[in-house]
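Student: Predicted model, plus sequence, below.
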Amino acid sequence: MLAHIDAWIFDLDNTLYPASAQLFAQIDARMGAFIQRRLGINADEAFRVQKGFFHSHGMTLPGLMAHHGVDPREFLADVHDVDVDVVAPHPELAALIARLPGRKFVFTNADAPYATRVLARLGLSESFDALHDIHALDYVPKPQPSAYAGMCAAHDIDPTHAVFVEDMARNLIPAKAIGMTTVWIDNGSEQGPDERRDHIDYTITDVASWLTGVVAALETK
């Protein structure tokens, strides 16, 4: 079913590593602390602001930029100052990605410096042809449709020949709309308000386990 795929696109956080690593929990906590300091509010109000922008804008940063004049690079440097050693190296995943035919990409709402650290920790520094981050998205993140159009245009991707693997179900809606094959990792990570699942082609719980079957099937053809 995936023999036509020549572009393999992966989200980063809670996708290339398991949500159980709790790396994103560190980022979440630092976002709350940043908002408390910047807006001069308590933890409960900061949480309300943070999650409100997450649900309305796709991520917290664009809301802070639009409503509070927050500098994106300052925010990203602060919230990504986390310990990536909680993520375990994954040489098996690196080997599986290397066996996929076609090009491979990381498509993330995080920034490149942080993503590069995580990929290095996983052992995936050489696994991808390109990394498309929040700066490349001009701070208009997934699930905004322009993010997907921009990603495809920047890397000359035909979405009908692409698969997108992502832990947030709502982020797959625009991908499906432009013809991508969609893979949702149902691993317990925080979801947005949209409960739709009819746009999902495959539901998995672990990338490496799924790719093991994919690679085996493709290599027998």
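Tutor: Everything's here; your move.
Student: drop to CA atoms for contacts and neighbour counts, all remaining ones
Tutor: Noted.
Student: outside of the longest helix seen in the chain, which residues touch it?
Tutor: Ranked by number of residues, the top helix in the chain under DSSP state H is helix 23-39. For helix 23-39, contacts defined as C-alpha atoms under 8 Å, 6 or more residues apart in numbering pick out 13-14, 41-43, 46-47, 50, 75, 78-84, 86-87.
Student: dropping in the other structure now:
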Amino acid sequence: MPLSDVRHWVFDLDNTLYPRTCRLFDQIDKLITAYVADVTGLDPVPARKLQKDFYRDHGTTLRGLMATRDIDPHHFLSKVHNIDYSPVQPNPDLISAIKALPGQKLIFTNADVGHAEAVIDRLGGSDVFDGVFGIVEADFEPKPFRQPYEKFLLDHGVDAKQAAMFEDMEKNLLTAHEVGMRTVHVIPDASFEDDSLEDFELRRKDDHEHVHHVTDDLSSFLAPFTVR
């Protein structure tokens, strides 16, 4: 699936535009566990298990809490994104490559716009992206469910046949493929071990036809498609 004719470049945010090795999302993960524990009254270990069960069954822990508890999603987002963003380092090579891509550059994330803007600012790309489609814009329906993809495409005027999606979670690329987008799986360096992920998060499907490209170096991967 070539990318030479792509005119809509769609990027996930967390662990995609910044490396998983900086462990920014670890902070969010711990705050989500604490939030689940606070809402349910569970101790940390069973709260952590429930958090992962929600993520597996509902797409996000937030969606699971909304389905089973009477919580304010905006309160949840403000709590779990109250983090230190300094682990995200400026990445001029990546930002320069994205800026030089032909066409529209967008972020599609299960986080909120405020979190995305904080990350983009740390990367040095506050003037690069044409829009951010976050969980609020998706009416709190997360990837990988199909509805937010369709709403994203409609809201931003994206032609799926001329779009490529870059994402660290393979399961989110399956829906992108189904709606007609090219897909790129962004993975960490092979030497990186992450004990925060469950087996179901790491597991790849035997049928890989929905993953068109794989890279552990996003800047270098994008370079051939830039217009200088």
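Tutor: Received the coordinates, thanks. Quantities reported herein were computed from a predicted structural model and do not represent experimental measurements.
Student: Can you give me the TM-score here?
Tutor: Once superposed, chain against chain, the TM-score is 0.94 (TM-score structural alignment, normalised by the length of structure 1); 217 aligned residues with a C-alpha RMSD of 1.4 Å.
Student: sorry, back to before: and the longest helix of structure 1, what's buried?
Tutor: Within helix 23-39 of structure 1, the residues that count as buried by 16 or more other C-alpha atoms under 10 Å are 23-24, 27-28, 30-36.
Student: which among these gets closest to residue 190 of structure 1?
Tutor: For these, the residue nearest residue 190 of structure 1 by C-alpha to C-alpha is residue 24; the value is 9.9 Å.
Student: quick one: the equivalent of the closest one over in structure 2 from residue 18 of structure 2, how far?
Tutor: Under the alignment (TM-score structural alignment), residue 24 of structure 1 maps onto residue 25 of structure 2. Using C-alpha to C-alpha, to the nearest Å, residue 25 of structure 2 is found at 10 Å from residue 18 of structure 2.
Student: Ok, residue 131 of structure 2 next?
Tutor: 18 Å.
Student: Pick out whichever of these two has more residues nearby.
Tutor: residue 18 (22 against 14; other C-alpha atoms under 10 Å).
Student: so what's the nearest residue to the more buried one once chain neighbours are set aside up against?
Tutor: Nearest residue to residue 18 of structure 2, sequence neighbours excluded (C-alpha to C-alpha, 6 or more residues apart in numbering): residue 88, at 6.6 Å. Residues near residue 88 of structure 2 by C-alpha under 8 Å, 6+ apart: 18, 22, 24, 119, 122-123.
Student: Now with 7 Å, please.
Tutor: 18, 22, 122-123 (C-alpha atoms under 7 Å, 6 or more residues apart in numbering).
Student: what's whatever helix or strand residue 63 of structure 1 lives in aligned against in structure 2?
Tutor: Element membership for residue 63 of structure 1 (DSSP states H and E) is helix 60-68. Using TM-score structural alignment, helix 60-68 of structure 1 corresponds to residues 61-69 of structure 2.
Student: Not counting its own residues, what contacts that stretch?
Tutor: 51, 54-55, 58, 71, 73, 140.
Student: hmm, 6 Å instead?
Tutor: 51, 54-55, 58 (C-alpha atoms under 6 Å, 6 or more residues apart in numbering).
Student: Name the residues of that stretch that are buried.
Tutor: Result for stretch 61-69 of structure 2 [16+ other C-alpha under 10 Å]: buried residues 61-65.
Student: centroid residue for structure 2?
Tutor: The centroid of structure 2 falls nearest to residue 12 when counting by C-alpha atoms, centre = their mean (3.6 Å).
Student: from memory that one sits against residue 167, does it?
Tutor: Yes - Residue 12 of structure 2 lies in contact with residue 167 (C-alpha atoms under 6 Å); the separation is 5.1 Å.
Student: from the chain's centre, how far out does stretch 63-78 of structure 2 sit?
Tutor: Computed by C-alpha atoms, centre = their mean, to the nearest Å, the separation of stretch 63-78 of structure 2 from the middle of its chain amounts to 19 Å.
Student: Done for today, thanks.
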